[in-house]
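>>> predicted coordinates and the sequence they were generated for:
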Amino acid sequence: MYEFRRMTRADFPLLTSWLVQPHVARWWNHETSAEAIERDFGPTADGLEASEDLLVFRDGRPVGLMQRSGLADYSEYLEEFEALVDVPPAAVTIDYFVGDQGSTGQGIGTGMIKALVADTWATRPEAPAIIVAVVAANRPSWRALERAGFHRVGEGPMEPDNPIDDPLHYVYRQDRPPAQP
């Protein structure tokens, strides 16, 4: 069972320990100084950003980070998506990583994604779809999306998080299931 809670400043040491893990650093390429963590995660922890940084727990143990935001809240990012695929109003995007290298390859990423999708449908009734862009070279990430029920709907150049990556991204989408009578 997966649970989420908003990240707080007290979680920054754990977040930093994950961001320096080679399997996370390769794709997230994030500065890990205290100043950089404060700059990039502090406003969200304080509720000053439209996005959510969520710690993911499995059986009570922290296993990863997920981010969720409305695409319309970030115009530059929205424009990148719209250049490649149709983006309905109120669409949501997510990002994610499994924190410890020893926990990868066990389906935890897929489980985290499935749980956040279910949570999104429950807590964001206005969201018609979740759309996610992944660097094409990051096969484990896009395979986790596929296993979680996402379908590839486009591909093309987007600004990669890590400048060593090719700009080619795959775009995945999952639509809200029809309401049950």
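Ah, there it is. Quantities reported herein were computed from a predicted structural model and do not represent experimental measurements.
>>> rest of the way, CA atoms for contacts and neighbours
OK.
>>> would you map the strands across this structure?
Using DSSP state E, the strands of the chain run over 2-6, 52-58, 61-70, 92-98, 129-135, 151-157, 168-175.
>>> ok, which of the ones you listed comes nearest residue 16?
In terms of Cα to Cα, the element of the strands of the chain nearest to residue 16 is strand 61-70, at 11.2 Å.
>>> helices and strands around that closest one, which ones?
strand 52-58, strand 92-98 (3 or more Cα pairs under 8 Å, 6 or more residues apart in numbering; DSSP states H and E).
>>> looking at the strands of the chain, which is buried most?
With neighbours taken as mean count of other Cα atoms under 10 Å, the strands of the chain reach their highest mean count in strand 129-135, at a mean of 23.
>>> need the longest helix for the chain.
helix 108-123 (DSSP state H).
>>> just how off-centre is that helix within its chain?
11 Å (Cα atoms, centre = their mean, to the nearest Å).
>>> that helix vs strand 92-98, what angle?
Counting by axes from the mean of the first three to the mean of the last three Cα atoms, to 10 degrees, helix 108-123 lies at 150 degrees to strand 92-98.
>>> quick one, helix 108-123 and strand 52-58 angle?
120 degrees.
>>> which residues touch the spatially most central residue of the chain?
With distances taken as Cα atoms, centre = their mean, residue 95 lies nearest the centre of the chain, 1.0 Å away. By Cα atoms under 8 Å, 6 or more residues apart in numbering, the contact list for residue 95 reads 66, 67, 68, 132.
>>> next up, a structure to set beside the first:
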Amino acid sequence: MITWRNLEEADFGLLGEWLENEHVKRWWNHETTPEAVARDFSPTIRGEEPNEDLLVSCDGVPVGLVQRCRLNDYAEDLAEFAAAVPVSDGAMIIDYLIGDPDRVGQGLGPRIIREVVASTWTDHPGCGEVLVAVSAANRPSWRALEKAGGTRIAEAEMTPDNPIDDRRHFVYRFARPA
């Protein structure tokens, strides 16, 4: 069973370990010192950042992280998405990682994405769509989006999370069910 809760400071050690794993580090390009993890994730816990950091568990065991936020709360991201696709008011975006390398490639990513997107319709009634931009080079990630029911709606030039990547991204959309 997939469940999640808000990230807590007590989770920072585990999150730092996950961010160090090569399959995560390659795409997230995040500093992993305890100070950096606290600096970057504490504002959300304190309510100073308008996004959600969700610690995801499978059968009670933490396996990953999903970040979910309203696109309108992040002007630079909104501008990049809007340059590529029409963006509805209230659109949300997500980012995600499977932290445990032993859980990669087992279909867990699509399950998590599907369930978090489904909960978005209840958790955020004003949201009509969830958008996700993923580096075109990150095949496992965009395949997980497709398996979760996302529709590729564009190929766009966007700022990569990791500066070693080019700007080519695929944009996926999950529409609120009718």
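Great, that's in hand. Here the structure is a predicted model, which is why all the values come from computation and not from measurement.
>>> and the TM-score between these chains?
Superposed pair, TM-score by TM-score structural alignment, normalised by the length of the second structure: 0.98. Supporting alignment: 178 aligned residues with a Cα RMSD of 0.6 Å.
>>> now the strands of the first structure in CSV, with distance to residue 26 of the first structure?
Formatted as CSV, those follow (distance: least, Cα to Cα, whole Å):
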stretch, distance to residue 26 of the first structure
strand 2-6, 24
strand 52-58, 20
strand 61-70, 15
strand 92-98, 11
strand 129-135, 11
strand 151-157, 19
strand 168-175, 16
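>>> to residue 85 of the first structure, which of those lies closest?
Per Cα to Cα, nearest to residue 85 of the first structure of the strands of the first structure: strand 151-157, 6.1 Å.
>>> need the contact partners of the closest one.
84, 85, 145, 146, 167, 168, 169, 170, 171, 172, 173, 174.
>>> number of residues surrounding the second one?
Taking other Cα atoms under 10 Å as the neighbour definition, residue 85 of the first structure ends up with a count of 17.
>>> what's the nearest residue to it if we skip its chain neighbours?
In this structure, residue 85 of the first structure finds its nearest non-sequential neighbour in residue 154, 6.1 Å apart by Cα to Cα, 6 or more residues apart in numbering.
>>> counterpart of that neighbour in the second structure?
Using TM-score structural alignment, the equivalent of residue 154 of the first structure in the second structure is residue 154.
>>> from residue 76 of the second structure, how far out is that match?
Distance from residue 154 of the second structure to residue 76 of the second structure, counting by Cα to Cα, to the nearest Å: 18 Å.
>>> can you pull the buried residues of stretch 6-19 of the second structure?
By neighbour count on 16 or more other Cα atoms under 10 Å, the buried set for stretch 6-19 of the second structure is 7, 12, 15, 16, 18, 19.
>>> nearest to residue 121 of the second structure, of those?
residue 7 (20.7 Å).
>>> what's the closest one in contact with, if anything?
45, 53, 54, 55.
>>> didn't the first one look like it was pressed against residue 8?
Spelled out, that is residue 45 of the second structure. Yes. Using Cα atoms under 8 Å, residue 45 of the second structure is in contact with residue 8, at 6.6 Å.
>>> so stretch 55-73 of the second structure corresponds to what in the first structure?
Using TM-score structural alignment, stretch 55-73 of the second structure pairs with 55-73 in the first structure.
>>> got the end-to-end distance for that stretch?
Where stretch 55-73 of the first structure begins and where it ends lie 21 Å apart, using Cα to Cα.
>>> over to stretch 118-130 of the second structure?
10 Å.
>>> so what touches that stretch?
88, 89, 90, 91, 92, 93, 94, 117, 173, 174, 175, 176.
>>> now render the residues you listed as TSV, adding distance to residue 102 of the second structure.
TSV is the format used below for those (distance: Cα to Cα, whole Å):
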residue	distance to residue 102 of the second structure
88	37
89	38
90	36
91	33
92	29
93	26
94	23
117	24
173	28
174	28
175	31
176	32
